[in-house]
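>>> A predicted structure for the sequence below; I have some questions about it.
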Amino acid sequence: MKIVIINYGAGNIQSIKFAIKRLGHEAILSDNVEEILNADKVIFPGVGEASSAMDKLRSSGLDALIPILKQPVLGICLGMQLMCNKSEEGNTKGLGIFDLDVVKFPESVKVPQIGWNEITGLQSNLFSDIAEKSHIYLVHSYYAPIGDETIAESEYAFPYSAALGKDNFYGTQFHPEKSSDVGAKILQNFLEM
């Protein structure tokens, strides 16, 4: 199986590679269009700031490529947020895969939200054999509200989308690569799609 992690200068790449290796697979890091098109699975990572990340995607043409991919694609954290219509962070236009706008947590809560939280309302084979209220690891100041494409929820003062799904596209606000056995199982489920 050919697994490609999209390389556009986003963080958390090594921890994703190690998590996939622990599952018995190798992942390659690439920004090559042909390599990404020919992958069996594509992971779109992200740690950082939305507008500068989108600038990097645009400069390499990856902003046009990602929405037309046909194989399973998993966006992680900022990767998931960039798959939405837009983000309040840097007033950034996203890839428009998920029909939601990413917004900042209100000033009434401490940001970023860092640490372990429960996921509920699991509605996808991405969560096969994952129990309701399993714990996942998050670090974020912006979130996608609940919408038609929400496939898991978490709560921080109020419910928000912990994961999104549409056709062959999936996104997790949390970091499966840092979410212990639960995250490993979610990654395995994705690789088995």
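Yes, it's here.

>>> from here on, contacts and neighbour counts on C-alpha atoms
Fine.

>>> The protein: helices as residue ranges?
Using DSSP state H, the helices of the chain run over 13-22, 33-37, 50-60, 62-65, 78-82, 180-191.

>>> mind listing what Thr74 touches?
You called it Thr, but residue 74 is Leu. Contacts for Leu74 (Cα atoms under 8 Å, 6 or more residues apart in numbering) come out as Val42, Ile43, Phe44, Met80, Phe169, Tyr170, Gly171, Thr172, Phe190.

>>> Relative to Tyr160, which of the helices of the chain is closest?
helix 78-82 (12.5 Å; Cα to Cα).

>>> another one to put next to it:
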Amino acid sequence: MDIRQTTAADLETVKELHREAFGPEEGPVIVSLLDELLPDPTAEPILSLLAEDGPRVLGHVLFTKVVIQGAEPVAARILAPLAVLPSAQKQGVGQQLVEAGLSQLRDAGVELVFVLGDPAYYTRFGFEPAGVHGLTAPHSLPAEYAEAWMVQELCSGVLGRVSGEVEASQVLNRREYWIG
């Protein structure tokens, strides 16, 4: 399996992957998010990675810029969305995509990465609850999702030094992407 950065020519393939991975109900919502998020200048810099096995696309992950309000400037990103073809799930595709993304972001000087996702999955990569560090999500989350709002420190010494509300790009900051 190869992991590479996406190009403009990959857009339709990426959208079809998300349609298939998220299904008929959630897939169109994610595709709409991608259509608006990828050209959003407030989301830049963007890291968009594709996992391929020969000509077959297996997965995609997107990282976009976030800002922590009321804190000193910190290079931070959010992971959203991550998709793996149903036929390729539970084979390490998502893991390799996330690990490759975190590695590239670390090399680029990014200090923190956030995600709103399944704690059982994302803690494997070193994510931990963000709220305990004083880093709040862009919108209030129901109590049952408190542990799902997570952060990973890519540069030692940042957690505990900064706190505040995380603001995603204009598109991703919309309430409907946080409440569901």
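It's in. The model shown is predicted, which means the values in this text are computed figures rather than measured ones.

>>> How alike are these chains, TM-score-wise?
Scored against TM-score structural alignment, normalised by the length of structure 2, the superposed chains reach a TM-score of 0.36; 117 aligned residues with a Cα RMSD of 5.6 Å.

>>> about what we covered before: which of the helices of structure 1 is buried the deepest?
For the helices of structure 1, the largest average neighbour count (mean count of other Cα atoms under 10 Å) is found in helix 78-82, namely a mean of 28.

>>> Can you name every helix or strand that that one contacts?
Helix 78-82 of structure 1 is packed against helix 50-60, strand 169-172, with contacts defined by 3 or more Cα pairs under 8 Å, 6 or more residues apart in numbering; DSSP states H and E.

>>> Not including adjacent chain positions, what is the nearest residue to Pro159 of structure 1?
In space, and not counting its chain neighbours, Pro159 of structure 1 is closest to Glu153: 6.3 Å by Cα to Cα, 6 or more residues apart in numbering.

>>> Number of residues surrounding that neighbour?
Glu153 of structure 1 has 22 neighbours, counted by other Cα atoms under 10 Å.

>>> again with Lys86 of structure 1
If you count neighbours by other Cα under 10 Å, Lys86 of structure 1 ends up with 24.

>>> Might one say that it is in contact with Asp101?
Yes. Using Cα atoms under 8 Å, Lys86 of structure 1 is in contact with Asp101, at 5.0 Å.

>>> follow-up on the earlier one: can you check which of the helices and strands packed on helix 78-82 of structure 1 gets nearest to Ile13 of structure 1?
helix 50-60 (14.1 Å).

>>> Packing partners of that closest one?
Against helix 50-60 of structure 1 (3+ Cα pairs under 8 Å, 6+ apart) you get helix 62-65, helix 78-82, strand 92-93.

>>> just checking, what packs against the shortest one?
I take that to be strand 92-93 of structure 1. helix 50-60, strand 84-87.

>>> Next, format those as CSV and append distance to Gly115 of structure 1.
As requested, those are exported to CSV (distance: least, Cα to Cα, whole Å):
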stretch, distance to Gly115 of structure 1
helix 50-60, 21
strand 84-87, 22
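
>>> Looking at these, which is nearest to Pro159 of structure 1?
So among these, strand 84-87 is nearest, using Cα to Cα, at 17.7 Å.

>>> before we move on, the earlier item: make CSV out of the helices and strands packed on helix 50-60 of structure 1 and add distance to Ala184 of structure 1.
Formatted as CSV, those follow (distance: least, Cα to Cα, whole Å):
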stretch, distance to Ala184 of structure 1
helix 62-65, 27
helix 78-82, 18
strand 92-93, 31
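
>>> which residues of structure 2 fall in helices?
11-37, 93-107, 119-122, 176-179.

>>> Please identify which pair of the contacts of Leu74 of structure 1 lies farthest apart.
Met80 and Phe190 (14.6 Å).

>>> List only buried entries from the contacts of Leu74 of structure 1.
Val42, Ile43, Phe44, Met80, Phe169, Tyr170, Gly171, Thr172, Phe190 (16 or more other Cα atoms under 10 Å).

>>> Compute the distance between the fifth one and Asn189 of structure 1, please.
It refers to Phe169 of structure 1. Phe169 of structure 1 sits 14 Å away from Asn189 of structure 1, going by Cα to Cα, to the nearest Å.

>>> One more: the second one?
As judged by Cα to Cα, Ile43 of structure 1 and Asn189 of structure 1 stand 13 Å apart.

>>> who are the neighbours of the longest strand seen in structure 2, in terms of helices and strands?
The single longest strand within structure 2, with elements called by DSSP state E, is strand 56-68. Applying 3+ Cα pairs under 8 Å, 6+ apart, we find strand 56-68 of structure 2 packed against helix 11-37, strand 47-53, strand 76-84, helix 93-107, strand 164-167.

>>> could you give the angle of that strand to strand 47-53?
On the basis of axes from the mean of the first three to the mean of the last three Cα atoms, to 10 degrees, strand 56-68 of structure 2 is oriented at 160 degrees to strand 47-53.

>>> Closest one of the buried ones among the contacts of Leu74 of structure 1 to Tyr137 of structure 1?
Out of the buried ones among the contacts of Leu74 of structure 1, the member with the shortest distance to Tyr137 of structure 1 (by Cα to Cα) is Thr172, at 10.5 Å.

>>> Out of the helices of structure 2, flag the one nearest Ser48 of structure 2.
helix 93-107 (8.3 Å).
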